[in-house]
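In: okay, predicted coordinates and the sequence, questions at the end:
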Amino acid sequence: MLVATLVSAHGQALLTDGLLAQLSAAVPGAADRARLDGEIAADLFADVTDARKLEADIRDALDGAAIDVIVQPVAARRKALFLADMDSTMIGQECIDELAAYVGLKDKVSGITERAMRGEVAFEPALRERVALLKGISTSVVDEIIRERITLTPGGTALVRTMRANGGYTALVSGGFTVFTGPLGATIGFDEDRSNRLLAAGGVLTGEVAEPILGKQAKLDALIELRARLGLAPAATLAIGDGANDLAMLGEAGLGVAFRAKPAVAAAADARLDHADLTALLYAQGYRGDEIIRA
């Protein structure tokens, strides 16, 4: 039995009784449906085995409606380990681009960032190239950037805190920098954070990053290490990210989710979120709206 979790676009309630009935009638194998949070989120159960086909059938029936679809086996939907990328996933920005703005190089650095996230250039050399352009920036600007320029992705705090309250372990695993993942990870509520360390001398960035660089392989290794430490089956793990350096981690997770992702990442992931906020990952695990910790 598969379950397709349907989640409305952030701030909308699109799953009317009529639409759910229409989907149940149109989707081959549809067996039952259940509401998770009013007209915001619902489950559609289907007695079929092909998850990709079920997702495609539902998307066809939705006919472009701003509703995300996450399909998975019913038995393994509740997760005990969550790993997340930070930049453009748990937050709305790329921190390295915001640092570059202080020396008038945001456009140049963001262009390199975009190519790296699309997988057009290798992550590690691209990071070194971008960090070199940050040489001479005072480390004191980090607090100002977090305060003035960084926004948390809606639903992220609720996702992390609800999972932790239900015994889950959460890790922020970023190709970004510890000066950001430390305070932002704590604000969101993660158990731990892992990222790269910018080198500085006398309170000024040297234009170098500590080796080895945390990239695609390190994210995958983190998932495998934490899974083993916690004694979990692969199916009990959940990961989310938006870039090419997240692909290995997403592929290893029981449920790997692409968030507002580059095309190659969206195509490779188990599921994608194009419209909903991050509480969609709670609905996908079967949490009801009244079980979500929103404060």
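Out: Structure's in. What do you need?

In: could you use CA atoms for every contact and neighbour count after this?
Out: Noted.

In: end to end, how far does stretch 144-155 reach?
Out: 23 Å (CA to CA, to the nearest Å).

In: for that stretch, which outside residues touch it?
Out: Under the criterion CA atoms under 8 Å, 6 or more residues apart in numbering, residues 89-93, 95, 98-99, 180, 277-279, 294 lie in contact with stretch 144-155.

In: mind listing what's buried in it?
Out: Residues of stretch 144-155 classed as buried: I146, I150, L152, T153, P154, G155 (neighbour count, 16 or more other CA atoms under 10 Å).

In: the residues you listed in helices, which ones?
Out: Those of the buried residues of stretch 144-155 mapping onto helices are I146, per DSSP state H.

In: of the buried residues of stretch 144-155, closest to L36?
Out: Closest approach between the buried residues of stretch 144-155 and L36, by CA to CA: G155, at 15.7 Å.

In: how about the contacts made by the residue most central in space within the chain?
Out: What sits nearest the mean C-alpha location of the chain, by CA atoms, centre = their mean, is I240, with 3.0 Å. Under the criterion of CA under 8 Å, 6+ apart, the neighbours of I240 are L83, A84, D85, T89, D246, L250, G256, V257, A258, F259.

In: for the residues you listed, which one is nearest A186?
Out: For the contacts of I240, the nearest to A186 is A84 (13.6 Å; CA to CA).

In: ok, second structure coming up, stack it against the first:
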Amino acid sequence: MSVRLIAFDLEGTLVKSVSGWVELHKRFGTWEKGKEYAEMFFRGEIDYPTWADLDASLWRGRRREEIMEWVESVEYMDGAFELIEFLREKDFKIAILSSGLMCLAEKVGKELGVDYVFANELEFDEEGRITGKVTPHVDFEGKGTILRRLKEELKPELTVAVGDGYNDLAMFREADVSIAINPHEGVEGDHVVESLHEVREIIEGLLEEE
């Protein structure tokens, strides 16, 4: 039985949240400092795991419930459920690769019924409070490496990647077909679309060519 593989970015692609990190900073009143850390990362002064820990350190002591309140508020993009259902019917293995937070990625993964979820994990203590540490499973550039591993494991006949940001480009390079959805400036794929409905149309076209 032949396998196909599709990898999705999460925020700005499957859900309407643009960045959990930024939204939580704004929710917790830590954005000023968070913005400074982001600028340090993009200037190359700190690496990704350090950036993630610095961000999380600003939320030390916050409770899991506060994070989950935000998670529950995040809305899906139009057509997300229909697209995933269609892909499952067409024998796609489906992965979410997010440099955002696992608490959101895991919920979306369960609700949509995807096969693999990769994201960064906030650490909580026994009482359910943020420790200020992060387990960074998905480095800013790490999506390409993860997709390559999945390809080696599954040996798919077709690999598609869908995303909107700079950190999706590494995953685009590993895919046979890349689809940029409402991409950030300077982000290009083989196809550029504005909705998940259009993603489905492109995939239908690819399957007809097989």
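Out: Nice, I can see it. In this text, all values refer to a predicted model and were calculated from it rather than measured experimentally.

In: any idea what the TM-score is?
Out: Once superposed, chain against chain, the TM-score is 0.82 (TM-score structural alignment, normalised by the length of structure 2); 199 aligned residues with a CA RMSD of 2.5 Å.

In: mind checking how far A161 of structure 2 is from D55 of structure 2?
Out: Distance, A161 of structure 2 to D55 of structure 2, using CA to CA: 28 Å.

In: can you pull out the helices in the stretch 1-150 of structure 1?
Out: For the stretch 1-150 of structure 1, the helices defined by DSSP state H, counting those that start in this stretch cover 17-26, 51-62, 95-100, 106-117, 123-132, 141-148.

In: any idea what S195 of structure 2 aligns with in structure 1?
Out: Counting by TM-score structural alignment, S195 of structure 2 lines up with D277 in structure 1.

In: its match and T157 of structure 1, how far apart?
Out: 11 Å.

In: equivalent analysis for L282 of structure 1, please.
Out: Distance from L282 of structure 1 to T157 of structure 1, by CA to CA: 11 Å.

In: got it, and G18 of structure 1?
Out: Distance of G18 of structure 1 to T157 of structure 1, given as CA to CA: 32 Å.

In: compare these two (neighbour count), which wins?
Out: T157 (22 against 9; other CA atoms under 10 Å).

In: can you tell me the closest non-neighbouring residue to the more buried one?
Out: Excluding the flanking residues, the one nearest T157 of structure 1 by CA to CA, 6 or more residues apart in numbering is I188, at 4.8 Å.

In: so how far is the top helix by length along structure 2 from its chain's centroid?
Out: Taking DSSP H as the criterion, structure 2 has its longest helix at helix 196-209. The chain centroid and the centroid of helix 196-209 of structure 2 are separated by 21 Å under CA atoms, centre = their mean, to the nearest Å.

In: now it: buried residues?
Out: Burial within helix 196-209 of structure 2, assessed by neighbour count using 16+ other CA under 10 Å, is assigned to L196, E198, V199, R200, I203.

In: same check on stretch 122-140 of structure 2?
Out: Under the neighbour-count criterion of 16+ other CA under 10 Å, stretch 122-140 of structure 2 has 122-124, 129-134, 136-140 buried.

In: okay, these in TSV with secondary structure and distance to G100 of structure 2 next?
Out: Shown next, in TSV, are these (DSSP: H, G, I helix; E, B strand; the rest coil; distance: CA to CA, whole Å):
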residue	secondary structure	distance to G100 of structure 2
L122	strand	10
E123	strand	14
F124	strand	16
R129	strand	19
I130	strand	16
T131	strand	17
G132	strand	15
K133	strand	14
V134	strand	11
P136	coil	10
H137	coil	10
V138	coil	8
D139	coil	10
F140	coil	10
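
In: need the residues you listed in CSV (columns: distance to E157 of structure 2).
Out: As requested, these are exported to CSV (distance: CA to CA, whole Å):
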residue, distance to E157 of structure 2
L122, 35
E123, 37
F124, 40
R129, 44
I130, 42
T131, 43
G132, 42
K133, 39
V134, 35
P136, 30
H137, 26
V138, 25
D139, 27
F140, 27
